[in-house]
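Engineer: Provided below for reference: sequence and predicted model.
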Amino acid sequence: MKMNGNTILITGGGSGIGRALAEAFHALGNQVIITGRRQSALAEVTAANPGMQAMALDMTDAEGIKAFAAEIVKTYPSLNAVLNNAGIMVMEEIGAGGDYLEISETTIATNLLGPIRLGAALLPHLRTGKDAAMLNVSSGLAFVPMAMTPTYSATKAAIHSYTMGLRHQLKDTGTQVIEIVPPYVQTELMGAHQASDPNAMPLADFISEVMQILTDQPDVTEVVVERCKPLRYAAENGNLDAMFNGINAIRH
């Protein structure tokens, strides 16, 4: 992937990994446009990063995504990269009633349907330009699922599979397809406590390693930081059952 001179759209750019990646790409001289549902969060990020732009987007809104895609292509015709990062991760108690099904459906709409819909809307434009890239953020839990977040893990496994298929279909075009596979990172994805959890990878360290991989390996297909490799390659290394049991030891 070309690391500067891009016009790059980053979903979920108001906080966490999305914001940190947006700031990293912005610092390299890219035109960055971030999206999110909370205007206040987007405004905070753009105020701290002069020149960065923001547009509101609800990744669960199918018609809204179509309208957004038309508007962003019109406003930023040089758009050549999309980073699908927006996602939610909520604990679910399967079969316990309550709002379990609502959580599951919202997670699927946000984490899986959102990137698919946005890709469908923007790929025709990306394919007309040079140095195009589609980056999808999955998770180490795509490869070793967490039982207390079954739908989140399932959506990330689906993103991995979808990204592989997309990459194959676009292999003879100028559009590069890259998967970024985070481990457990210090963000507020599952609440404020996660941002300071010593068991999680510091966000700055994760971003630094991701950007270094993208810089050093311009043709990379999967960005897997060292800390995530035990999860990503658990099946290949014959450790899947042990890793699954270890991750889920606190929940039976």
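Structural biologist: Received it, and whenever you're ready, just let me know what you need.
Engineer: make it CA atoms for all contacts and neighbour counts henceforth
Structural biologist: Fine.
Engineer: A strand includes residue 35, no?
Structural biologist: Yes - secondary structure assignment (DSSP: H, G, I helix; E, B strand; the rest coil) places residue 35 inside a strand.
Engineer: could you count how many residues lie near it?
Structural biologist: Here the neighbour count serves as a burial measure; for residue 35 (other C-alpha atoms under 10 Å) it reads 25.
Engineer: for comparison:
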Amino acid sequence: MNISGNTIFIPGATSGIGLGLALRLHAAGNRVIVAGRRTELLAEIVAQNPGIEAVTVDTADAASITRAADEVKARFPETNVLITMAGIMRIEDLHTGDFLAVAESTITTNLLGPLRLVAAFVDHLSGKPDAAIMTVSSGLAFVPLPITPTYNATKAAIHSFSESLRVQLADTGVQVIELAPPAVQTELLGQQDDPNAMPLEEFLSEVMTLIETQPDAHEILVQRVYPLRFAEANGSYHAVLETLSGH
């Protein structure tokens, strides 16, 4: 992925990593279209950051994704990068069936949302120069945090889907990149003040450096995610799982 000169659509860019990455990419010389459910917040982002555009979308709603995709392709036909950023992370207690509502909502947002976005844009991107799809998994795709089981499962699925998508799109010129963050200081799980999570600005700086220095990378991995990403390969999986389990 080129560090600049793109037109980038980022659903899920109204806070946290999504907004931070949108602002960094805008500053790097890209045209950025942020998207989310809260129109007031989108208007605020646009007002505070001249040049950034906005589209309303609810990534848990298939019809909303279709409408947003149609709007983006009509207003910004040069769009050549999709970043599927939107996601939710909820604690679940699996001792009773009460977890199911949270699990279903998580699957709808974290798995069906990105798949529907890819489906809405893949034909369009196949005809664009320097096109890319960036999916967003997590270090927890590789070793689960037991209190958020469905979140982990959706991110593992995104990793697997990204691998297949990359192989299948190899003949189209569309690059497939997977961003796998570690724990970052955002409001995703109320960890904005967690000293054990990576500071957001530090994470964003490392991500931008990796995009710039490794434009052909399959995965964007900051150093802090290595213990999770490579736990199984280096034999530390069970030790890392015990740590995440609070043992």
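Structural biologist: Looks like it came in fine. Nothing here was measured: the structure is a model prediction, and the numbers come from that model.
Engineer: biggest helix in structure 1 by residues?
Structural biologist: helix 150-169 (DSSP state H).
Engineer: mean shift between that helix and structure 2?
Structural biologist: Mean deviation of helix 150-169 of structure 1 relative to structure 2 after superposition (mean C-alpha distance after the TM-score superposition for structure 1): 0.3 Å.
Engineer: report all helices and strands that that helix contacts.
Structural biologist: helix 100-108, strand 132-137, strand 175-181 (3 or more C-alpha pairs under 8 Å, 6 or more residues apart in numbering; DSSP states H and E).
Engineer: mind listing what's buried along it?
Structural biologist: Buried residues in helix 150-169 of structure 1, counted by 16 or more other C-alpha atoms under 10 Å: 150-160, 162-164, 166-167.
Engineer: could I get the helices and strands packed on helix 150-169 of structure 1 as TSV with mean neighbour count?
Structural biologist: As requested, these are exported to TSV (neighbours: other C-alpha atoms under 10 Å):
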stretch	mean neighbour count
helix 100-108	17
strand 132-137	24
strand 175-181	23
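Engineer: of these, which is nearest residue 28 of structure 1?
Structural biologist: Nearest to residue 28 of structure 1 among these is strand 132-137; the distance by C-alpha to C-alpha comes to 16.4 Å.
Engineer: distance between that closest one and the chain's centre?
Structural biologist: When distances are taken as C-alpha atoms, centre = their mean, to the nearest Å, strand 132-137 of structure 1 is centred 9 Å away from the chain's centroid.
Engineer: next, the angle helix 150-169 makes with it.
Structural biologist: Counting by axes from the mean of the first three to the mean of the last three C-alpha atoms, to 10 degrees, strand 132-137 of structure 1 points 160 degrees away from the direction of helix 150-169.
Engineer: mean deviation (superposed) between strand 132-137 of structure 1 and structure 2, please.
Structural biologist: Its matched residues in structure 2 lie on average 0.4 Å from strand 132-137 of structure 1 after superposition (mean C-alpha distance after the TM-score superposition for structure 1).
Engineer: equivalent range in structure 2 for that strand?
Structural biologist: Applying TM-score structural alignment, one finds that strand 132-137 of structure 1 aligns to the residue range 131-136 of structure 2.
Engineer: does the nearest residue to residue 43 of structure 2 once chain neighbours are set aside belong to a helix or a strand, and which?
Structural biologist: If the residues on either side of it in the chain are set aside, residue 43 of structure 2 comes closest to residue 54, at 7.5 Å by C-alpha to C-alpha, 6 or more residues apart in numbering. Using DSSP states H and E, residue 54 of structure 2 falls within strand 53-56.
Engineer: buried residues, stretch 197-214 of structure 2. List them.
Structural biologist: Neighbour-count burial for stretch 197-214 of structure 2 [16+ other C-alpha under 10 Å]: 197-200, 203-204, 207-208, 210-211.
Engineer: structure 1: matching residues for that one?
Structural biologist: The counterpart of stretch 197-214 of structure 2 in structure 1, using TM-score structural alignment, spans residues 200-217.
Engineer: give the helix, strand or coil label for residue 129 of structure 2.
Structural biologist: coil.
Engineer: and whichever residue in structure 2 pairs up with residue 63 of structure 1, how many neighbours?
Structural biologist: Under the alignment by TM-score structural alignment, residue 63 of structure 1 pairs with residue 63 in structure 2. Using other C-alpha under 10 Å, residue 63 of structure 2 has 13 other residues around it.
Engineer: now the helices: where do they sit in the stretch 1-150 of structure 1?
Structural biologist: According to DSSP state H, counting those that start in this stretch, the stretch 1-150 of structure 1 carries its helices in the segments 16-27, 39-48, 62-75, 100-108, 114-126, 150-169.
Engineer: can you add distance to residue 231 of structure 1 and give those helices back as a markdown table?
Structural biologist: A markdown table is the format used below for the helices of the stretch 1-150 of structure 1 (distance: least, C-alpha to C-alpha, whole Å):
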| stretch | distance to residue 231 of structure 1 |
| --- | --- |
| helix 16-27 | 19 |
| helix 39-48 | 31 |
| helix 62-75 | 32 |
| helix 100-108 | 22 |
| helix 114-126 | 23 |
| helix 150-169 | 12 |
